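Trainee: Let's see this in three dimensions:
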Amino acid sequence: MRILHGIKYLTKQNLALRGHRESFQADGNSNVGNFLGLMKFLAVLDPVMREHLALIESHPYALSYISPGVQNEFIHIMASTVRKNLLDSIRNKYYGLLFDSTPDQAHREQISEVERFVDIDFERKTVCVRESFLGFLHIRQKDAASFVEIIMQQLEKDQMKIEDCRSQCYDNAAVMAGHRSGVQQRINEKNKLAVFVNCDNHSLNLVGVQEARQDTEMASFFGVIDSLYSFFSRSTQRWEKLKDAVPLVLKAEAESRWSSRTEAVKPVQMYLDKIVDVLDSMIEDVSQTIDSQSDAKQLVNRILTYEFLTLLGFWNKILTPIDRVQKRLQDKTMNFHNAALDIKGLRDHFNDARENLVDECLEDGKNLCEKWDVEIKRRTRGKTRMAGENARDAELSRTDEMKRVIKGDLDRLHKEMYDRFSRLFDIDSKFGFLLDVQGLCYGPDSSDCEQLESTCENLGAVYSSDIDGKQLYEEIIDCKMLISSRTNLKLSRPEDLLTFIVEYGDERVFPNLRIAL
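Mentor: Have a look, this model is predicted:
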């Protein structure tokens, strides 16, 4: 039991068991590993373990139960027991599928299997939303058909019915999210009630990544931001010069994490003066190499342009609210109703503030150009001259060109957010009323009753095998009545409402509302 508990402790703490040289005869400088080190420590305090280790040292070939093979066998037995218990908890409930693929260190493609379910214990009166990792599955082909085959085989092996699946969540890769032949569509053909839910954070990230690629001016802007970081980070001396002048260090942008662009743009926008001063000092510093002086001069020339100075303020105004929403989307307490509200608010903000935002950015860019003595009216963009047009009408000034670029980017941003989150808004229109606990439990008594009844009946028509829409509406009204008499009870989350239902009675009380939640 002592050996088994030692292995259990190390695996629970996610610590490696084995060391460089697993032997009790090793000298004191050798690393025998966490497991044997723990056994030695126990032997100091426990006479039974001390006697067992003494027997092993005097009889090296005796049965010890501490060999690597035995360690692995114990780990396998414990892992199988944990997995069995998890599956027993999931099988009796509705569940959601979460699969994602990534190569391992051996460059073999593997997919992680995670099941999401609500664990309700009526005896203990507890409610818990769980996401249980069940293991990795190796896959040879990365096409949708192969993914679905592996998923279905694993569900059959785990004795889990695909008919009980109520959601599926993957990343936004075409092979997973494709609406014609992607994994989600193929699973949906097997079970129409397995609703596909996008990763909202990944979707918002793709909106930003797509925007940065659509216009050459935008791509050039982020190219300068990335060049700044690369220039200073390649040399420890240059990095120290920058740190002495700027409180916030420059950061690199990452395509897989759009919020990293906020961290990359913000220091440049806040400390542009000091960054340019550092670059100017390096240009004039004869101790610097010719390459360093040349690179610094090129960066200054690329920074002190009307386009860069204008877009610097523009992207700071765009990225800050996006970053705030994206961080909220990563909160484990976030649900798709609140996510839909945040995304809609963000989209409407950019749409409503479009004209003011453009004017502010152009004005800020003009002021910075005047401060740095940067020429604005230097280049014009010609266009085909139509019949009846004057020569002045057939060209765009630099300011007009920048206005066109910014407005075009805002329009694409609005369209991308509408297209990529249309599925989220559709799901919210069907289920969002259940997650709006404030409106559901504390809303008006009669004004929205007809709408609520209609929504419940529509939900019941889709999930006729799970709930009765009319009874769902009646249970919501009765539950609302009970909550209104408890003035000290404040429910804010769906989990709070579900906990109240479980605490109020057994599974026979509010069965439809409990299942719907």
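Trainee: drop to CA atoms for contacts and neighbour counts, all remaining ones
Mentor: Noted.
Trainee: Need the residue closest to the centroid of the protein.
Mentor: Nearest residue to the geometric centre of the chain (Cα atoms, centre = their mean): Asn201, 4.6 Å.
Trainee: pretty sure that residue contacts Asp323?
Mentor: No - using Cα atoms under 8 Å, Asn201 makes no contact with Asp323, being 10.4 Å away.
Trainee: and the residue nearest to the centre of the chain, what is it in contact with?
Mentor: 326, 329-330 (Cα atoms under 8 Å, 6 or more residues apart in numbering).
Trainee: Just the buried ones out of those, please.
Mentor: Listed as buried from these are 326, 329; burial here means 16 or more other Cα atoms under 10 Å.
Trainee: could you dump the contacts of Asn201 to JSON lines with distance to Val224 and secondary structure?
Mentor: JSON lines is the format used below for those (distance: Cα to Cα, whole Å; DSSP: H, G, I helix; E, B strand; the rest coil):
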{"residue": "Gln326", "distance to Val224": "24", "secondary structure": "helix"}
{"residue": "Leu329", "distance to Val224": "29", "secondary structure": "helix"}
{"residue": "Gln330", "distance to Val224": "29", "secondary structure": "coil"}
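Trainee: In which helix or strand does Phe99 reside?
Mentor: strand 95-103 (DSSP states H and E).
Trainee: buried stuff in that strand?
Mentor: 95-99, 101.
Trainee: related to what we said a few turns ago, and the residue nearest to the centre of the chain, how far from Phe222?
Mentor: 21 Å (Cα to Cα, to the nearest Å).
Trainee: And Gly313, by the same measure?
Mentor: 13 Å.
Trainee: Assign a three-state SS to His349, would you?
Mentor: Using DSSP: H, G, I helix; E, B strand; the rest coil, the three-state assignment for His349 comes out as helix.
Trainee: Please provide the structure for the following sequence as well, for comparison with the first:
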Amino acid sequence: MEKYLTKRKFSDSSEASNVDFSKHSRVEINLPDLPLDPGMRTRILDYDPNVRDEVRRAYLLKGPCQPNSHEFPYTLFGKKPRRFNVAWFNVKEYSTWLEYSVTQNAVYCLYCYLFKPYVGAQGGGDTFVSVGFENWGHKEKLNQHVGGFKSVHNQAWSKCKDLLNNKQRVDVAFAKHLTQSSIDYDIRLDASIDCIRFLLRQGLAFRGHDESETSANRGNFIELLQFLADHNQSIKDVTFNNAPLNLKLTSPDIQKDIVHAAAIETTKLIINDIGECFFSLLVDESRDISLKEQMSVVLRYVDVEGRVIERFLGIEHVPNTAAIILKETLDNLFSRHGLSISSLRGQGYDGASNMKGELGGLKTLILNENASAYYIHCFSHQLQLTLVAVAKNNSKIVSLFVLLTNVVNVVGDSCKRLDRLREQQASKVIEALGLGEIISGRGLNQETFLIKPGDTRWGSHYGTLISMITLFPSVLDVLEIITEDGATPEQKCEADMLINSLQTFDFIFSLHFMKKLLGITNELSQALQRKDQDIVNAMNLVRICKMQLQNLRDSGWDSMLTQTTLFCKKHEIEVCNMDAMFLLPGRSRRKYPKMTNLHYYRVELFYDVIDLQRTELESRFSETSTKLLLFMACLNPNNSFAAFDKNKLIQLARLYPNDFSDMDLEILNDQLETYILDMLNSSEFLNLNGFGDLAQKMVETKRDKVFSMVYLLIKFALTLPVSTATVEISFSAMKIVKNRIRNKMGDQWMNDNLVAYIEKKVFADVANQDISNMFDKMKTRRRP
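Mentor: The predicted structure is shown next:
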């Protein structure tokens, strides 16, 4: 045998040891993480031969990297600066293969990257594969690269088509006479897609514990497909026992591939709908059931009909919420979908402080790259939650809310204790009425209860503070009952510790202080979460809120101390001597700075927390963002365009220097005068309600073409994320899709489920045939 076969020679023993001759060996690669930028890709020949076709197919399905909205830099050629012409992307001969690398400022060929063999300098050598073409003054080089019918480029193009077209494979060509088998396959695949479509729209699980024929719990997918087969004879004839053993299209891998294909087609519709429109970015992060940090990304834009659209783009797993990590993750997501940061015209975040920080946050990183991506506080999120989170930077405020949560949990632990709390409160109300301390009347002295503070329940913290102050004596009575009648020694001990903690000046002062602080911002928080935003009034409330905080800092200390002292005396709690030395319980005097109680409560607590709130409001409602919103309010069509102000709208346009040149501003100045006269004298523009109605009516009457610059300002006003809850909806959906039972879902699997579940309306427009075609292109299938 050795006479006819040549033994393979290894250069060293390490090379021989690394060779895996097992026929089951397989190299795994994460296809979604493949770099989209052609200047950052690994050579196709450097991939393992077993995965090259998968990599090629993944890149072909993504399409060429064409960042249309990128600000292409100039390069000096001789004495003349030149840059890449974005119009080349739309040239028929180049549109399917021409790619631009943002990192290298050069263009490449997708087809040649995937299949070009080494043929020396033919077809430009490796210029369009690894080096990159950047001679912008010689467009004819692109035509030379394409070449004739037998060129290297066209041969590579032919191989790309063959790879994606399963029907053209040799084994399929030999089986063309099996027409009926092909029809059966299509029916079987279509039935599987229908079942998966139903489960995705409902957010239901797919798998069962045992999917064998004798199992009573085969999972939703198999059971639904069986139901469909029982009620449709044509499906029954080609599924389950009537299908080939290796082509039933019911395995878990097949299910995941179909879901992935559905998510790709759904996202493709969203990206196509955005097109070249400007959009705003909404980002938030949250932990899923398996305690993994997930970043939800939503885009807000105005479609061709003038409607405001918010679309869920995806969930991205992030190792931590550091701003630089979030920015890198966002860049990768944008690259995968062919989006550009330069198209951003607004950004809104809620949650982690590093996502809104002025110095190092994600907001600032994006603003450094695109100054027109203005940050606007996400109005639909309760501002109160953020202010509580900011206040918790002070350790004493953290202790306050931890203690309140413990009290609510202990007192509200059972129906029996809640009944006792109601009884105690009712008896005290009757006693107060008898003494004339309170009056009776319709709607007064209604039954109340302790409200549990929750980070996802808007207004709950303020409600907790109010209810605690109102029910304070009744809460103490219930805790005393627990110390005597508790079921276990632990319950008695816990209740006794809570009584001691509640009856301190420290707790009472923090309780009344935070109640006062959140009371100042409560009206603003309520106004900001209304759907029908009145921007002018909202900004006035922001200004008033800042003034109230400043007044509280300047002259509110004495009244706060008096209020706390009166409450303590009423409930027989020892009042703190402000001139005595402060000693934090549990700390050594040597390890804590020497200060009086007055200094601690006034400076370390009172001033410190107020300053944190003012800084937060300034960050969320900076002078620039406030001006931006007030200027945009001048476009409001309510009350016959009563808010219209041409000068402010010109100032608004100046905030977008990349979209309005000096010449455009002159044109806009004249256009605004004609625009307002037309609006006031056109009956169809009377009785409009908000920017949304105005934009849609302008598109309907073709005024968006006549007053194109004014319409652009209206689109910017609509694009800014002043009122949205889509990000929070995505987290609610995540808890439905990835629940306790499905806590081991992978990131890509969860993302695919969420895209189809959240964007149900878009998913409904995706045809089964499109999903089927994408499913066939994703892998080499045994399609008859």
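Trainee: Any idea what the TM-score is?
Mentor: Remark: TM-score between the superposed chains equals 0.77 [TM-score structural alignment, normalised by the length of structure 1]; 490 aligned residues with a Cα RMSD of 4.3 Å.
Trainee: one step back: the strand holding Phe99 of structure 1 - contacts with which helices or strands?
Mentor: strand 109-121, strand 165-170 (3 or more Cα pairs under 8 Å, 6 or more residues apart in numbering; DSSP states H and E).
Trainee: what's it in contact with?
Mentor: 109-118, 164-171, 194.
Trainee: can you check stretch 143-162 of structure 1 too?
Mentor: Residues contacting stretch 143-162 of structure 1 (Cα under 8 Å, 6+ apart): 87, 91, 137, 139, 141, 175-176, 181-183, 186-187, 190-191.
Trainee: next one: stretch 268-283 of structure 1
Mentor: By Cα under 8 Å, 6+ apart, stretch 268-283 of structure 1 touches 225, 241-242, 245-246, 250, 288, 292-294, 296-297, 299-300, 312-313, 316.
Trainee: Mind giving me the ChimeraX command for buried ones among those residues?
Mentor: What follows is the ChimeraX syntax selecting those of the contacts of stretch 268-283 of structure 1 that are buried according to 16+ other Cα under 10 Å:
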select :225,241,242,246,250,292,293,296,297,299,300,312,313,316
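Trainee: so which strand or helix has Pro283 of structure 1?
Mentor: Careful, residue 283 of structure 1 is Ile; it's not Pro. helix 272-284.
Trainee: One more: Asp253 of structure 2?
Mentor: helix 252-274.
Trainee: ok so, going back, can you flag the buried ones in the contacts of strand 95-103 of structure 1?
Mentor: 109-111, 113-118, 164-171, 194.
Trainee: before we move on, back to that, could you export the contacts of stretch 143-162 of structure 1 as JSON lines, including distance to Asp426 of structure 1, neighbour count and secondary structure?
Mentor: JSON lines is the format used below for these (distance: Cα to Cα, whole Å; neighbours: other Cα atoms under 10 Å; DSSP: H, G, I helix; E, B strand; the rest coil):
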{"residue": "Leu87", "distance to Asp426 of structure 1": "31", "neighbour count": "17", "secondary structure": "helix"}
{"residue": "Arg91", "distance to Asp426 of structure 1": "28", "neighbour count": "15", "secondary structure": "helix"}
{"residue": "Leu137", "distance to Asp426 of structure 1": "32", "neighbour count": "15", "secondary structure": "strand"}
{"residue": "Ile139", "distance to Asp426 of structure 1": "33", "neighbour count": "17", "secondary structure": "coil"}
{"residue": "Gln141", "distance to Asp426 of structure 1": "32", "neighbour count": "10", "secondary structure": "coil"}
{"residue": "Val175", "distance to Asp426 of structure 1": "22", "neighbour count": "20", "secondary structure": "helix"}
{"residue": "Met176", "distance to Asp426 of structure 1": "19", "neighbour count": "23", "secondary structure": "helix"}
{"residue": "Ser181", "distance to Asp426 of structure 1": "20", "neighbour count": "16", "secondary structure": "coil"}
{"residue": "Gly182", "distance to Asp426 of structure 1": "19", "neighbour count": "20", "secondary structure": "coil"}
{"residue": "Val183", "distance to Asp426 of structure 1": "20", "neighbour count": "27", "secondary structure": "helix"}
{"residue": "Arg186", "distance to Asp426 of structure 1": "20", "neighbour count": "19", "secondary structure": "helix"}
{"residue": "Ile187", "distance to Asp426 of structure 1": "19", "neighbour count": "22", "secondary structure": "helix"}
{"residue": "Lys190", "distance to Asp426 of structure 1": "21", "neighbour count": "11", "secondary structure": "helix"}
{"residue": "Asn191", "distance to Asp426 of structure 1": "19", "neighbour count": "16", "secondary structure": "coil"}
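Trainee: Would you check that Ala58 of structure 2 makes contact with Met778?
Mentor: Yes - using Cα under 8 Å, Ala58 of structure 2 is in contact with Met778, at 7.2 Å.
Trainee: what sits in contact with each of those two?
Mentor: In contact with both Ala58 of structure 2 and Met778: no residue, using Cα under 8 Å, 6+ apart.
Trainee: Structure 1: which residue goes with Val259 of structure 2?
Mentor: Here Val259 of structure 2 is matched to Ile75 in structure 1, going by TM-score structural alignment.
Trainee: What's the local residue count around its match?
Mentor: 16 (other Cα atoms under 10 Å).
Trainee: residues in contact with it?
Mentor: Ile75 of structure 1 neighbours (Cα under 8 Å, 6+ apart): 7-8, 11.
Trainee: Check the gap between it and Ile3 of structure 1 for me.
Mentor: Ile75 of structure 1 is 12 Å from Ile3 of structure 1, by Cα to Cα.
Trainee: Same check on Glu189 of structure 1?
Mentor: For Glu189 of structure 1 relative to Ile3 of structure 1 (Cα to Cα), the value is 49 Å.
Trainee: where exactly do the helices run in the stretch 101-250 of structure 1?
Mentor: For the stretch 101-250 of structure 1, the helices defined by DSSP state H, counting those that start in this stretch occupy 144-157, 174-177, 183-190, 200-213, 216-233, 236-245.
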